[in-house]
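Chemist: coordinates only, sequence not included:
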């Protein structure tokens, strides 16, 4: 076993810090590289959103064992945390713990990963060599060697395009810098309020990001009646967006779908069905959105809640085995395919499912799911528990997951 080099974990979000905690319990030395300036930096971008999963599904067991001896106050298990509460009440105390605080480098953005001193076309020269990680920190290029790498960097920085067929709509690149685009989860009741209050706002997407934004816009409309809300979906029916109702064991998520249904039926939200965005045309104070069949709408603001995809650029020099459709590890893809599974029907899986031809490299957490939106934190925690055990030489089967029945988690 290589004891000279650390196990590098990319990302100090919930799964990345859980990976570090499990590695420590196995006697391994983690080094966490986080692009942001604090733990859970990506989560802070949607800090105003409340999670569907209560704290009992949100705190990793190894992380709890690190926090329990400190002055940390565990939250009520049945409470639903917001993203900000997840960061402030869990991730930041965890990152400040004695065990982890010297093992995290903030502001360190990984730009590439390779192995040894040769590119991936050279088999023998790379075999048994440590990984080589390039990262930028305060304008300085870091070169770090690692015995293994766990990429838990997530997908927040890599949203899907607005256009149909997985491609950007015409003019989408030009509109990216325009003030009309709000991002996938705008804080319409807080920091983004002035951008949407009393305006004509379009939300594109049928997943839970869209639902949250639509409900928050409806709350704003009660205070600012001039606010007009349009909702465009690619399907001909919104039923999957309305979810499982009282059959969903995450009650808050089931309730959100039913609230959305009532708002649409009451005419508070205008639903545009079978709408594929074909083009964006920026005007001085508005954005013209052209759909298929010649239909178009002119709006003041647009929230593109069309999901995310993994950024695989930093992994170009690694030998990966990814499913060509889902872009998840090939053995994981059929277990998480959103056409077949909801979040709660994904079975427990670990290192043997997540392994790649590049021995010692693993993608974990949301990024491991590729384009599938069926990820739950509890699943990510089991992934990194199993990976840490594998790296320590213990290949015991993963434990069973206690996941709620979560209805439909479908891709837009």
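Modeler: Okay, I see it. Quantities reported herein were computed from a predicted structural model and do not represent experimental measurements.
Chemist: rest of the way, CA atoms for contacts and neighbours
Modeler: OK.
Chemist: what sits against residue 197?
Modeler: 220, 221, 224, 226, 227 (C-alpha atoms under 8 Å, 6 or more residues apart in numbering).
Chemist: which residue ranges form the helices in this protein?
Modeler: Assigned by DSSP state H, the chain shows helices spanning 14-25, 41-44, 61-67, 83-86, 92-96, 123-126, 172-175, 193-196, 208-223, 239-242, 251-265, 333-336, 351-354, 377-391.
Chemist: Quick check: buried residues in the last one?
Modeler: Meaning helix 377-391. Within helix 377-391, the residues scored as buried using 16 or more other C-alpha atoms under 10 Å are 377-391.
Chemist: could I get the contacts of residue 197 as TSV with distance to residue 37?
Modeler: Formatted as TSV, the contacts of residue 197 follow (distance: C-alpha to C-alpha, whole Å):
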residue	distance to residue 37
220	31
221	35
224	35
226	38
227	35
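Chemist: Just the buried residues of those residues.
Modeler: 220, 221, 227.
Chemist: Nearest to residue 297 among those residues?
Modeler: residue 227 (15.2 Å; C-alpha to C-alpha).
Chemist: In space, what's closest to that closest one - neighbours in sequence excluded?
Modeler: residue 198 (3.9 Å; C-alpha to C-alpha, 6 or more residues apart in numbering).
Chemist: Please name the residues that touch the one you found.
Modeler: Counting by C-alpha under 8 Å, 6+ apart, residue 198 has contacts 221, 224, 225, 226, 227, 228.
Chemist: Check residue 83 too.
Modeler: 43, 44, 46, 47, 48, 49, 50, 51.
Chemist: can you pull the contacts of the closest residue to it other than its chain neighbours?
Modeler: In this structure, residue 83 finds its nearest non-sequential neighbour in residue 47, 3.8 Å apart by C-alpha to C-alpha, 6+ apart. By C-alpha under 8 Å, 6+ apart, residue 47 lies in contact with 82, 83, 84, 85.
Chemist: so who does residue 257 touch?
Modeler: Applying C-alpha under 8 Å, 6+ apart, the residues contacting residue 257 are 211, 241, 242, 243, 244, 245.
Chemist: so can I have CSV of the residues you listed showing neighbour count?
Modeler: Shown next, in CSV, are those (neighbours: other C-alpha atoms under 10 Å):
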residue, neighbour count
211, 24
241, 23
242, 23
243, 25
244, 22
245, 19
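Chemist: and the residues you listed as TSV, adding distance to residue 327?
Modeler: Below are the contacts of residue 257 laid out as TSV (distance: C-alpha to C-alpha, whole Å):
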residue	distance to residue 327
211	25
241	24
242	27
243	25
244	27
245	30
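Chemist: okay, pairing it with this:
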């Protein structure tokens, strides 16, 4: 029988963070097996390949992956250029997967459908940490097989588990029945899907960067095809986050995305319906209608031809049902990350440095990394996932000094508040009452006032949300949030 120590570390998902984890394992000489459910690596990235990232190349590649690529003659893209999803795949992820070291350990078309311990469900405690992990693998070639692993890094992401249209977290009435009119995510409005949206009335639901990209594309399509109309529905009434910090954003393209979105709304190219919680989709004479709750009672939107649901994603909890996980009770993120990334409290975009200790679970040897570690929280950047992967791999290798030596500085959004403030104030300040004084280490006026009063944490948090404290000690971030 194969000894526990010689079993591979299983990496679930061959996206950017999963491949980074594999690169770090290879660098350390540890056996690794990468399982990718798609027909190629980075299948989810390819699904949004038409979208341009607002972060440049320097934020989107991993150090160990770069070293591996350079050893095979890779020419690194210009660091300040901003790739599309297709660029990321063609110029970075595909060449990385094709290096001999990577190609030998990646299996595509291999979906991990369940994880457990050999001979022990989640109830059994005796000798649990000495039992190998068992991964049930489906590859559409007969019954699922079972592979063993000494540790598991789950980098499977959340792209294939979108949130529903229904505002309460479950599908709206009629959502399933009208599935042929609804798409989730970021359709290629100006490319392969143009015929579907040209000359049609489209409702976009969501208030994040995905929704912003779809709305801008639809607005561009409407200029070319006057029959195209766009309605934008958001559950919240405060759009500060999606409009962003403008020139205060440390990622200029992210700030510009929000500014462009606000401009098309102000010009009437897009009809905004804020504070709308969808509850029902129903058929009209030849279109569909969407009912929802508002502060003034029920409202009906329509007639609509298509609905784009850009309300984020959630982690697949079925995969790890037989493992002992410690999750944040409402974000479903790693529990220690919850207070640091909770969108009820934070919008700055900066996250305190964190690594293997915050990403571990009561299940020894199991880690969640990448966007899945954030659960339902938004604003994840690939740079975060790369540092997560580096720290986790170092911990698995037993190099705790390197695993705990975590460095993570993320570009802030310039918007540090989830408090509702007047639209004109939001437009002028972008954050909690305006910029902080230059001689104060704070992100805005409210945060500066809080620090002057000796309060801990960020002064931008809403007063109606309970204070949340990390379950483990983490380094304090610079500035706010």
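Modeler: Sure thing, it's come through. In this text the structure is predicted, and so the values were computed from the model without any measurement.
Chemist: What would you report as the TM-score here?
Modeler: Here the TM-score for the pair of chains, by TM-score structural alignment, normalised by the length of the first structure, is 0.96; 409 aligned residues with a C-alpha RMSD of 1.6 Å.
Chemist: so which pair among the contacts of residue 83 of the first structure is furthest apart in space?
Modeler: So, the contacts of residue 83 of the first structure by C-alpha to C-alpha: farthest apart are 44 and 51, at 12.6 Å.
Chemist: if we can go back for a sec, tell me which of the contacts of residue 83 of the first structure is nearest to residue 310 of the first structure?
Modeler: Using C-alpha to C-alpha, the contacts of residue 83 of the first structure come closest to residue 310 of the first structure at residue 43, 16.3 Å.
Chemist: which bit of the second structure covers stretch 95-104 of the first structure?
Modeler: Stretch 95-104 of the first structure corresponds to residues 97-106 in the second structure, going by TM-score structural alignment.
Chemist: and what of stretch 20-34 of the first structure?
Modeler: The aligned range for stretch 20-34 of the first structure is 22-36, by TM-score structural alignment.
Chemist: And residue 379 of the first structure, how far from residue 17 of the first structure?
Modeler: 14 Å (C-alpha to C-alpha, to the nearest Å).
Chemist: and which of the contacts of residue 198 of the first structure is nearest to residue 162 of the first structure?
Modeler: Using C-alpha to C-alpha, the contacts of residue 198 of the first structure come closest to residue 162 of the first structure at residue 228, 20.6 Å.
Chemist: Contacts only, for the closest one.
Modeler: Shown in contact with residue 228 of the first structure (C-alpha under 8 Å, 6+ apart): 198, 199, 200, 201, 221, 269.
Chemist: what's the answer for residue 221 of the second structure, then?
Modeler: 189, 190, 198, 228.
Chemist: Map the second one onto the first structure.
Modeler: In other words, residue 190 of the second structure. Match for residue 190 of the second structure (TM-score structural alignment): residue 189.
Chemist: cool, residue 363 of the second structure as well?
Modeler: Residue 363 of the second structure maps onto residue 358 in the first structure, by TM-score structural alignment.
Chemist: what's the neighbour count on residue 399 of the first structure?
Modeler: Residues lying near residue 399 of the first structure (other C-alpha atoms under 10 Å) number 12.
Chemist: Touching, it and residue 350? I think so.
Modeler: No: at 9.2 Å, residue 399 of the first structure does not count as touching residue 350 under the criterion of C-alpha atoms under 8 Å.
Chemist: so what's the nearest residue in space to residue 208 of the first structure that is not next to it in sequence up against?
Modeler: Spatially, and ignoring its direct neighbours in sequence, residue 208 of the first structure is nearest to residue 241 (7.4 Å; C-alpha to C-alpha, 6+ apart). Applying C-alpha under 8 Å, 6+ apart to residue 241 of the first structure gives the contacts 206, 207, 208, 211, 257.
Chemist: Between the contacts of residue 228 of the first structure, which sits nearest residue 252 of the first structure?
Modeler: residue 269 (20.5 Å).
Chemist: quick one: the residue nearest to that closest one when sequence neighbours are not counted and residue 37 of the first structure, what's the gap?
Modeler: Take residue 269 of the first structure and drop its neighbours on the chain: the residue closest to it by C-alpha to C-alpha, 6+ apart is residue 229, 5.2 Å away. For residue 229 of the first structure, the distance to residue 37 of the first structure equals 35 Å [C-alpha to C-alpha].
Chemist: and these two? which has more neighbours close in?
Modeler: residue 229 (24 against 12).
Chemist: Can you lay out the contacts of residue 83 of the first structure as a markdown table showing distance to residue 295 of the first structure?
Modeler: Shown next, in a markdown table, are the contacts of residue 83 of the first structure (distance: C-alpha to C-alpha, whole Å):
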| residue | distance to residue 295 of the first structure |
| --- | --- |
| 43 | 36 |
| 44 | 36 |
| 46 | 31 |
| 47 | 35 |
| 48 | 33 |
| 49 | 32 |
| 50 | 34 |
| 51 | 35 |
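Chemist: Now that we have those residues, which of them are buried?
Modeler: Applying 16+ other C-alpha under 10 Å to those flags 43, 44, 46, 47, 48, 49, 50, 51 as buried.
Chemist: Map the fourth one onto the second structure.
Modeler: Read it as residue 47 of the first structure. By TM-score structural alignment, residue 47 of the first structure lines up with residue 49 in the second structure.
Chemist: tally of neighbours for residue 163 of the first structure?
Modeler: When counting by other C-alpha under 10 Å, one arrives at 19 neighbours for residue 163 of the first structure.
Chemist: Tell me which residues touch it, please.
Modeler: 169, 170, 276, 277, 278, 279.
Chemist: Of those, which is the nearest to residue 288 of the first structure?
Modeler: The nearest member of the contacts of residue 163 of the first structure to residue 288 of the first structure, counting by C-alpha to C-alpha, is residue 279 at 8.1 Å.
Chemist: give me the number of residues near that closest one?
Modeler: Residue 279 of the first structure: 18 neighbours (other C-alpha under 10 Å).
Chemist: which residue packs closest to it, ignoring adjacent ones?
Modeler: Using C-alpha to C-alpha, 6+ apart, the closest residue to residue 279 of the first structure is residue 170 (4.4 Å).
Chemist: Surely that neighbour and residue 278 touch.
Modeler: Yes: look at residue 170 of the first structure against residue 278 with C-alpha under 8 Å: they come within range, at 6.2 Å.
Chemist: hey, where'd the strands end up in the stretch 101-250 of the second structure?
Modeler: 106-108, 111-117, 133-138, 145-149, 151-154, 182-184, 201-205, 229-234 (DSSP state E, counting those that start in this stretch).
Chemist: Next, format the ones you listed as JSON lines and append distance to residue 78 of the second structure.
Modeler: Shown next, in JSON lines, are these (distance: least, C-alpha to C-alpha, whole Å):
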{"stretch": "strand 106-108", "distance to residue 78 of the second structure": "28"}
{"stretch": "strand 111-117", "distance to residue 78 of the second structure": "34"}
{"stretch": "strand 133-138", "distance to residue 78 of the second structure": "38"}
{"stretch": "strand 145-149", "distance to residue 78 of the second structure": "38"}
{"stretch": "strand 151-154", "distance to residue 78 of the second structure": "30"}
{"stretch": "strand 182-184", "distance to residue 78 of the second structure": "32"}
{"stretch": "strand 201-205", "distance to residue 78 of the second structure": "34"}
{"stretch": "strand 229-234", "distance to residue 78 of the second structure": "36"}
